[in-house]
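**Student:** predicted model and sequence follow; I will ask about them next.
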Amino acid sequence: MKTFLKYLMIFMVPFIICFICFEVYLRQINTDYTEKEKGLILNQKNIELIILGNSHSTYGIDPNQFDLYSYNLANVGQSLYFDKRLVMKHIDKLTNLKFVIINIDYHSLYFSSQSERDAWSYYGNGIEYKNGISVLSKISRIYGYTFSVSKNFLKKDRSKEYKIIKAIDVEKGVDLNKPIYKGWFSFKGTDNDQMAALKYKKRADSFNDLVLNSTEKEEILLDLEDFICQLQSKKITPILVTTPCYSPYIKMLNQKQLKANELDVVKLAKKFNLKYWNFLNLPLKETDFYNCDHLNSNGAKVFSTTLNSLVNSNFSIAKPKKEYSK
């Protein structure tokens, strides 16, 4: 038996070494989560406006179009739960922060967990979802990322497209072969295949299912109200924004729920004396979208320029643009 155990240990040594090496590799990966946080810390004394939200604002709000020094802290699939905790983690060092754009879309009030992304945010930003990260996920990146995602990192390491940022689960049209500047990256062009009616109906159906089956709305609203109160107590102005989507796709969302959502956000804005700018039906060209609910870089420029003008006019801001580090 001792001989068997001895040979078993010898047999296992190469696998243990490979596991440890892969674990170390994953802990040093520069993801879109870590890159955004590094940029935030680097410019924490310069940032005047922060952009929060899910993939709609991740890709669709370009901080380079604002006169105030702006930073995009949104991420794919990011919930309001993580928006709040990302800002509050750094709030005391964001000494020049004046505005926070809070992205509230069709599904924003109906989910708080980001599913597998909860672990990714924990690794990249140090934020845990309701103490819900398993012990194994905390100990092992291989377990937390899953073998599939971990293997994908190795694949991206061999690709010229991902030599700088190893983005996790972003769409194929995103260009990450350059540093993220002010926390922003976006799409190039339009994916015509994704603009087909059957594709965006399927997408609309998935969001309808999420919204209509959720039981989290009350809890999420209370957490959001607390976030707004904390920002206002520090003389920081929250701005509520709904991002544009492709018109035929909007018609496939549950219209009764859309109206109810709008009334909820309008009520919230009135309660805290906030601006709420609903751009869901902003008239844009099909070529301004990458797919039915995400703007490409051209659409983001148009939308963000509009947002900048509203910020300037509503809050009497007029100052030249500055250049800072990424």
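**Tutor:** Done, it's in.
**Student:** from here on, just use CA atoms for contacts and neighbour counts.
**Tutor:** Will do.
**Student:** report all helices and strands that the longest helix anywhere in the chain contacts.
**Tutor:** Assignment by DSSP state H gives helix 2-27 as the longest helix of the chain. Where contact means 3 or more Cα pairs under 8 Å, 6 or more residues apart in numbering; DSSP states H and E, helix 2-27 is packed against helix 141-157.
**Student:** what about Ile101, which SS state?
**Tutor:** strand (DSSP: H, G, I helix; E, B strand; the rest coil).
**Student:** residue contacts, it?
**Tutor:** 49-52, 238-241 (Cα atoms under 8 Å, 6 or more residues apart in numbering).
**Student:** quick one: contacts for the residue nearest the centre of the chain?
**Tutor:** Residue closest to the average C-alpha location in the chain (Cα atoms, centre = their mean): Asn75, at 1.4 Å. Residues in contact with Asn75, defined by Cα under 8 Å, 6+ apart, are 33, 52-55, 57-58.
**Student:** where does Ile133 fall, secondary structure wise?
**Tutor:** Under the criterion DSSP states H and E, no helix or strand holds Ile133.
**Student:** ok, it to Asn125 distance?
**Tutor:** From Ile133 across to Asn125, the span is 13 Å (Cα to Cα, to the nearest Å).
**Student:** repeat for Val135
**Tutor:** In terms of Cα to Cα, Val135 sits 17 Å off from Asn125.
**Student:** of the two, who's got more company?
**Tutor:** Between Val135 and Asn125, Asn125 has the larger neighbour count (other Cα atoms under 10 Å), namely 19 against 9.
**Student:** structure two is appended below for comparative analysis:
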Amino acid sequence: MEYLVRKLPMSQTYISEFIKTESKTIEVLALGSSQVKNAINPDLFKKRTLNLAAGNQHHDTDFKLLKQLLPELPAVKTIIIETSYSHFELPHNGPDFWKNSIYLDYYGANNFERNTYFKDRLIYLSNPKFLSEKAYSYYIEGEKNFGFNRFGYDTLHYAGIFKDLKYDEVKISALKRFKINKEPSLAIFKNNTQLFFKMLDYLEEKGMHVIICEVPMYKTYLPQRVPEILNRRDSIVTLAKERYKNINVFLLETDTVHYNVKDYWNQSHMNPNGAKKFSSALNVFLEKRD
């Protein structure tokens, strides 16, 4: 099974090769969760861009990857960091995050916070249920709707509830349940913000330009945000802007003018159509800054 998993079309396969061949020319590094992974297509940037965002990836993992990989990327001058709606009130990944095996095997990054062993590189053992389902879909059911470009961005990633409903806004608006954090946690907030500012201190010391980024959400997502969580997030972004001279913000979470239903595959994730708009806008923002 390990062999079959390694042969699956995975973004990390392409990203790893991109790092190996382009490490000296990469100028922009994007970090974050699946929201950033889906919204940023590096092929649409003038500057060579590496998108290391991944599903369920939080700031602690971002920081570990940053510290280990930045020395291998000498041309990087700009770091994109995500501050999504509940980024500061969801638990960090920690040293037992199942994707640590993927980071170790594909990027050579040890996020386990300990010495690694042979089994740490066995990707299948990190999440057998999830990866078995992926292998079954690919090898048995013949699901091959992948369009990874050389940057590891999936240009064919449209599948989701919005496509299933044929982008019918009435039906989509009738959906009452979708994934969104509704549980404020001051303890998690304090822990996460402490690490966030450590990361910003590190980037300031390294002379990096930082873009704090918030990806557009679909219009039915926005009113479901809990004010307590939202206000605390916004206060941290404001404080970061005031405290650090190397920070700019690109905050489009509430932009419902330039983004419509056909730009999303669910309430909080863009599809390649949305990524084309968002990436093009972010590219212009980066070019104007220079």
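**Tutor:** Cool, got the structure. From a predicted model like this one, the values you see are computed outputs, not experimental measurements.
**Student:** let me see the TM-score of these two.
**Tutor:** The TM-score (TM-score structural alignment, normalised by the length of the second structure) is 0.82; 276 aligned residues with a Cα RMSD of 3.1 Å.
**Student:** got a list of what the aligned residue in the first structure for Ser173 of the second structure touches?
**Tutor:** Alignment note: Ser173 of the second structure maps to Ala197 in the first structure; criterion TM-score structural alignment. For Ala197 of the first structure, the contacting residues are Tyr249, by Cα under 8 Å, 6+ apart.
**Student:** repeat for Pro63 of the first structure
**Tutor:** Residues near Pro63 of the first structure by Cα under 8 Å, 6+ apart: 51, 69-72, 182, 184, 304.
**Student:** and if you look at Leu221 of the first structure?
**Tutor:** Leu221 of the first structure sits next to Leu109 when contact means Cα under 8 Å, 6+ apart.
**Student:** show me what it aligns to in the second structure.
**Tutor:** Under TM-score structural alignment, Leu221 of the first structure pairs with Thr193 in the second structure.
**Student:** what about its match, helix or strand, and which?
**Tutor:** helix 186-205.
**Student:** right, and the helix or strand after that helix?
**Tutor:** With DSSP H and E, the next secondary element past helix 186-205 of the second structure is strand 209-214.
**Student:** Ile104 of the first structure corresponds to which position in the second structure?
**Tutor:** Match for Ile104 of the first structure (TM-score structural alignment): Thr83.
**Student:** what's the answer for Lys156 of the first structure, then?
**Tutor:** Correspondence of Lys156 of the first structure to the second structure, assessed by TM-score structural alignment: Tyr138.
**Student:** what about Val36 of the second structure, which SS state?
**Tutor:** Under the three-state scheme (three-state DSSP), Val36 of the second structure adopts helix.
**Student:** Ala135 of the second structure versus the residue lying closest to it once chain neighbours are set aside, what's the distance?
**Tutor:** The shortest distance from Val36 of the second structure to any non-neighbouring residue, by Cα to Cα, 6 or more residues apart in numbering, is to Ala53 (6.0 Å). Distance from Ala53 of the second structure to Ala135 of the second structure, counting by Cα to Cα: 22 Å.
**Student:** now do Tyr103 of the second structure
**Tutor:** Distance from Tyr103 of the second structure to Ala135 of the second structure, by Cα to Cα: 19 Å.
**Student:** cool, Lys171 of the second structure as well?
**Tutor:** Using Cα to Cα, Lys171 of the second structure is found at 32 Å from Ala135 of the second structure.
**Student:** Val261 of the second structure touches Leu165, doesn't it?
**Tutor:** No - between Val261 of the second structure and Leu165 there is no contact under Cα atoms under 8 Å: 10.9 Å.
**Student:** which of the two has more residues huddled nearby?
**Tutor:** More crowded of Val261 of the second structure and Leu165, by other Cα under 10 Å: Val261, with 20 against 12.
**Student:** and that one, what pairs with it in the first structure?
**Tutor:** Match for Val261 of the second structure (TM-score structural alignment): Glu286.
**Student:** just checking, that match touches Tyr246?
**Tutor:** Yes - the pair Glu286 of the first structure and Tyr246 qualifies as a contact (Cα under 8 Å) at a distance of 7.2 Å.
**Student:** give me the distance between Ile15 of the second structure and Met1 of the second structure.
**Tutor:** Counting by Cα to Cα - Ile15 of the second structure and Met1 of the second structure are separated by 22 Å.
**Student:** these two: which has the busier surroundings?
**Tutor:** Ile15 (22 against 13).
**Student:** next, count neighbours for the residue lying closest to Leu69 of the second structure once chain neighbours are set aside.
**Tutor:** Spatial nearest neighbour of Leu69 of the second structure, chain neighbours left out: Ala109 (7.4 Å); criterion: Cα to Cα, 6+ apart. Neighbours of Ala109 of the second structure under the rule other Cα under 10 Å: 18.
**Student:** and Ala109 of the second structure, how far from Gly32 of the second structure?
**Tutor:** In this view, Ala109 of the second structure and Gly32 of the second structure are 16 Å apart by Cα to Cα.
**Student:** kindly report the same for Ile229 of the second structure.
**Tutor:** 18 Å.
**Student:** of those two, who's got more company?
**Tutor:** Each of Ile229 of the second structure and Gly32 has its neighbours counted (other Cα under 10 Å); Gly32 has more, 25 against 21.
**Student:** quick one: map that one onto the first structure.
**Tutor:** With TM-score structural alignment as the criterion, Gly32 of the second structure matches Gly53.
**Student:** in what helix or strand does the residue nearest to Asp288 of the first structure when sequence neighbours are not counted lie?
**Tutor:** Excluding its sequence neighbours, the residue lying closest to Asp288 of the first structure (Cα to Cα, 6+ apart) is Gly299, at 4.1 Å. Using DSSP H and E, Gly299 of the first structure sits within helix 297-314.
**Student:** by contact count, what packs against that helix?
**Tutor:** Helices and strands touching helix 297-314 of the first structure, as assessed by 3+ Cα pairs under 8 Å, 6+ apart, comprise helix 55-60.
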